[in-house]
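J.: turn this into a structure:
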Amino acid sequence: MRILTWNVQWFRGIDGRVDVARVLHHALQWGEQPHLIGLQEVAQHCAGLDGAGCADQVAQVRACLPGYEVFYAPAVDDWRPGLAQRQRFGNLIATRLPVLRVHPQPLPYPADPAVPSMPRVLAALTVLAPWGALRVGCTHLAYYSARQRLAQAQALVAWQQEAAQVANAPPAAGDEPPDQPFQSRSHAVDAVLMGDFNAPPHDAAYRALVEGTSPVWWDAWVAANPGRPQPPTFRVHEAGTTPVLCDYVFVTAGLRAWVRRVVVDEDTTLSDHQPILMELAPPNPI
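T.: Reported below is the predicted structural model:
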């Protein structure tokens, strides 16, 4: 199973051109028709973004990805007086796998008045992988605020811990009809978490995700490429800037041995970030 993550910068390339179809064509080709695609910085009606105009990029993604179901989780959802349309900005998951549950959730947003900030969100699905239920999360953590970024990383640890506990001790089966709110649901112990974490490996938010006596998350690049540093993923092709590593794919402990390959597209200039592709497969074919 192939999973691709990419901060697409509202589909704006280094050349300044905003083109949803161009970016997604590259994602499908380079990613070998991935089963799951996680995108960050997808906009709806955000006229203030350079080149984005008032486009509904979620609708454009759906049109460009036939055969995929598309699930959007806006972190910013504004409809202020004077706005003709709701302005939304957030994360998106597109999948070719059957979807069992849709469960996005907002991330912590503690006060930090010294820096600019905006809300953040986790787009999350439970899908039916070839081996069973799998949770998938796509997120984009705070850029300017280290306080918010750390709180958000800690929330992602808590999300996995709680979900695993529920999967190991699921709710009692009731006698409700199958179309009622108390119906039985699929729960998954293991998960994949991807996105732009705005945290280099030395950052406290990254450490909160992967450190501890029993780490909740494992860096998939490290699992697939032991001893080889991951290439930078941000500002790689922008003149006068220092490239930074801040985009990752993480897996839970039960999937660590299933990571077959993780690669970074170091060449594309279709965003200010580079996409990452992970291939996941059980050790023994199912």
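J.: rest of the way, CA atoms for contacts and neighbours
T.: Noted.
J.: what about the most far-flung residue of the chain relative to its centre, helix or strand, and which?
T.: Taking Cα atoms, centre = their mean, the residue of the chain most remote from its mean C-alpha position is residue 175, at 35.8 Å. Using DSSP states H and E, residue 175 sits within no helix or strand.
J.: tell me the contacts of the residue most central in space within the chain?
T.: By Cα atoms, centre = their mean, the chain has its centre lying nearest to residue 138, at 1.9 Å. By Cα atoms under 8 Å, 6 or more residues apart in numbering, residue 138 lies in contact with 5, 38-40, 91-93, 122-124, 193-195.
J.: ok, the residue nearest to residue 106 when sequence neighbours are not counted to residue 142 distance?
T.: Once flanking residues are discounted, residue 106 sits nearest to residue 121: 4.3 Å by Cα to Cα, 6 or more residues apart in numbering. Separation of residue 121 from residue 142 (Cα to Cα, to the nearest Å) stands at 10 Å.
J.: so residue 159: helix, strand or coil?
T.: Three-state call for residue 159 (DSSP: H, G, I helix; E, B strand; the rest coil): helix.
J.: contact partners for residue 139?
T.: Here residue 139 is in contact with 40, 91, 120, 121, 122, 123, 193, 194, 195, 196, 197 (criterion: Cα under 8 Å, 6+ apart).
J.: now intersect these with the strands, please.
T.: Mapping these onto strands (DSSP state E) picks out 40, 91, 121, 122, 123, 193, 194, 195, 196.
J.: out of those, flag the one nearest to residue 181.
T.: Within those, distances to residue 181 taken as Cα to Cα reach their minimum at residue 123, with 21.1 Å.
J.: and the residue lying closest to the closest one once chain neighbours are set aside, what does it touch?
T.: Leaving aside its sequence neighbours, residue 123 sits nearest to residue 104 (Cα to Cα, 6+ apart; 4.6 Å). With contact set as Cα under 8 Å, 6+ apart, residue 104 has these partners: 73, 121, 122, 123, 124, 125.
J.: which PyMOL command selects the buried ones in those?
T.: Buried residues within the contacts of residue 104, by 16 or more other Cα atoms under 10 Å, are selected in PyMOL with:
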select buried, resi 73+121+122+123+124+125
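J.: could the contacts of residue 104 be laid out in JSON lines, adding distance to residue 50?
T.: Formatted as JSON lines, the contacts of residue 104 follow (distance: Cα to Cα, whole Å):
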{"residue": "73", "distance to residue 50": "22"}
{"residue": "121", "distance to residue 50": "23"}
{"residue": "122", "distance to residue 50": "25"}
{"residue": "123", "distance to residue 50": "24"}
{"residue": "124", "distance to residue 50": "28"}
{"residue": "125", "distance to residue 50": "30"}
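J.: one more, for comparison:
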Amino acid sequence: MLSILSWNIQSARAPAGGADLDAVLAGLERFAPGADVLCLQEVACGFPARDGSPGGDQFAGLARRLPGWHCASAYAVDTLAPDGGRRRLGNMVCSRHPILQVLRHSLPWPADLSLPPVPSMPRIALETTLDTPSGPLRLLNVHLEYFSETQRLAQLDALRRLQSEAWTHACSPPADAGPGGDPDSPFAFVPRPAAALLLGDFNMLPGSRSHRALLEPFGDATPPWRDAWQLVHPGRQHAPTVGLHDPNGAPFTFDYAFVSNNLAQRVRGLRIGQLACGSDHQPLLLELD
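T.: The predicted structure follows:
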């Protein structure tokens, strides 16, 4: 069984307002001991915590706390800090299995002309090819726009185009590695598998326009995305992933796991955490055979 966990850790929020990476990893271990892959969103570097204390470099901190794991990062936000350093926010994949390739896709950020204006920030998709015991697996870790539906729909369209692009790569015969067939050349072939996962914080509700747009069939042989919750729990309402411990609100679903249709038969489980922690989001765990 291959287990993939996804969680928006919201910059390692702690209930008291600081940042606590150890608490994040302890929570993950309670919910999903022995998970094979971690897909984390809102990993931060150089931003202060909610209480004003230093948030630290969480990309480096997580890698340091996971010795022997293979880690890849992608920054959606990368700006100059007042002290001359960098402020970064993005996604991270940590895997017990080797990462054969890393691709970082900046997602569209069109101007939203709504009135009144809505805040927004750049977004990114972190694509990794994992060398799993069942063969190469393509994994995309994303965090889409919250305030602007215009931007979120553009980002979903880009993810669909990436799926089509990857499918054509998977179906194409590998080209020569480069001059002389040098295996150490940057042209050396690395597979971009047809079997794919898409996980993260999508900032969309089940059945919404955004949710339906992602699941639309393609006009060619590209395998469409399937909602893993619907595969595991057909006919059941999505379990909430946000606000489970908010006494002043109603919990709702923003976090998902999608699989390419050619991988749907391997889905064996999907469950949502119940952690009482600093992040408003709950982790979800996808299991494949």
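J.: out of the contacts of residue 139 of structure 1, which end up buried?
T.: 40, 91, 120, 121, 122, 123, 193, 194, 195, 196, 197.
J.: and the fourth one, what pairs with it in structure 2?
T.: Residue 121 of structure 1 maps onto residue 124 in structure 2 when the alignment is built from TM-score structural alignment.
J.: list the residues that contact its match.
T.: Residue 124 of structure 2 is in contact with 74, 75, 76, 90, 91, 104, 105, 106, 107, 142, 143, 144, counting by Cα under 8 Å, 6+ apart.
J.: now, which of the residues you listed lie within strands?
T.: Among the contacts of residue 124 of structure 2, the ones falling in strands (DSSP E) are 74, 75, 76, 90, 91, 104, 105, 106, 142, 143.
J.: which of those sit farthest apart?
T.: For these, the farthest-apart pair by Cα to Cα is 104 and 143; their separation is 12.9 Å.
J.: need the overlap of contacts for these two.
T.: Residues touching both residue 104 of structure 2 and residue 143 (Cα under 8 Å, 6+ apart): 124, 125.
J.: do you know how far the residue nearest to residue 106 of structure 1 is from residue 77 of structure 1?
T.: Applying Cα to Cα to residue 121 of structure 1 and residue 77 of structure 1 gives a distance of 11 Å.
J.: do the same with residue 95 of structure 1
T.: Distance, residue 95 of structure 1 to residue 77 of structure 1, using Cα to Cα: 23 Å.
J.: over to residue 237 of structure 1?
T.: 31 Å.
J.: could you give the number of residues near the equivalent of residue 199 of structure 1 over in structure 2?
T.: In structure 2, the residue equivalent to residue 199 of structure 1 is residue 204, according to TM-score structural alignment. Number of residues near residue 204 of structure 2 (other Cα atoms under 10 Å) recorded here: 20.
J.: grab the nearest non-local neighbour of residue 204 of structure 2.
T.: Residue 204 of structure 2 sits nearest to residue 254 (Cα to Cα, 6+ apart), 5.3 Å away.
J.: cool, residue 259 of structure 1 as well?
T.: residue 280 (4.7 Å).
J.: in structure 2, what residue corresponds to that neighbour?
T.: Going residue by residue (TM-score structural alignment), residue 280 of structure 1 aligns to residue 288.
J.: cool, residue 222 of structure 1 as well?
T.: Counting by TM-score structural alignment, the partner of residue 222 of structure 1 is residue 230.
J.: look up how far residue 160 of structure 2 lies from that match.
T.: Counting by Cα to Cα, the gap from residue 230 of structure 2 to residue 160 of structure 2 is 19 Å.
J.: of the two, which one has the most company?
T.: residue 160 (21 against 14).
J.: for residue 106 of structure 1, what are its contacts?
T.: By Cα under 8 Å, 6+ apart, the contact list for residue 106 of structure 1 reads 75, 119, 120, 121, 122.
J.: ok, residue 130 of structure 1 - how many residues close by?
T.: Residue 130 of structure 1: 13 neighbours (other Cα under 10 Å).
J.: still on that earlier bit, am I right that the match of residue 280 of structure 1 is in contact with residue 266?
T.: Yes - with contacts counted by Cα atoms under 8 Å, residue 288 of structure 2 reaches residue 266, the gap being 5.2 Å.
J.: what helix or strand is residue 258 of structure 2 on?
T.: Residue 258 of structure 2 belongs to strand 255-260, assigned by DSSP H and E.
J.: give me the mean deviation of that strand from structure 1.
T.: Following the fit onto structure 1, the mean deviation recorded for strand 255-260 of structure 2 is 0.4 Å by mean Cα distance after the TM-score superposition for structure 1.
J.: in structure 1, what residues pair with that strand?
T.: Using TM-score structural alignment, strand 255-260 of structure 2 corresponds to residues 247-252 of structure 1.
J.: residues of that stretch that come out buried?
T.: Here stretch 247-252 of structure 1 shows 247, 248, 249, 250, 251, 252 as buried, counting by 16+ other Cα under 10 Å.
J.: Three-state assignment for the aligned partner of residue 269 of structure 1 in structure 2, please.
T.: By TM-score structural alignment, residue 269 of structure 1 lines up with residue 277 in structure 2. Classification of residue 277 of structure 2 using three-state DSSP returns coil.
J.: correct me if wrong: residue 277 of structure 2 contacts residue 15.
T.: Yes - counting by Cα under 8 Å, residue 277 of structure 2 does reach residue 15; the two are 6.0 Å apart.
J.: between these two, which one's more packed in?
T.: A count of neighbours by other Cα under 10 Å puts residue 277 above the other of residue 277 of structure 2 and residue 15, at 18 against 13.
J.: which residues touch that one?
T.: Taking Cα under 8 Å, 6+ apart as the test, what residue 277 of structure 2 contacts is 13, 14, 15.
J.: from those residues, which is closest to residue 63 of structure 2?
T.: Using Cα to Cα, the contacts of residue 277 of structure 2 come closest to residue 63 of structure 2 at residue 13, 17.7 Å.
J.: mind listing the helices for structure 1?
T.: Taking DSSP state H to define them, one finds helices in structure 1 at 20-30, 57-64, 146-168, 204-210, 220-224.
J.: kindly present those helices as TSV, with separate columns for distance to residue 182 of structure 1.
T.: Converted to TSV, those look like this (distance: least, Cα to Cα, whole Å):
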stretch	distance to residue 182 of structure 1
helix 20-30	38
helix 57-64	31
helix 146-168	15
helix 204-210	32
helix 220-224	35
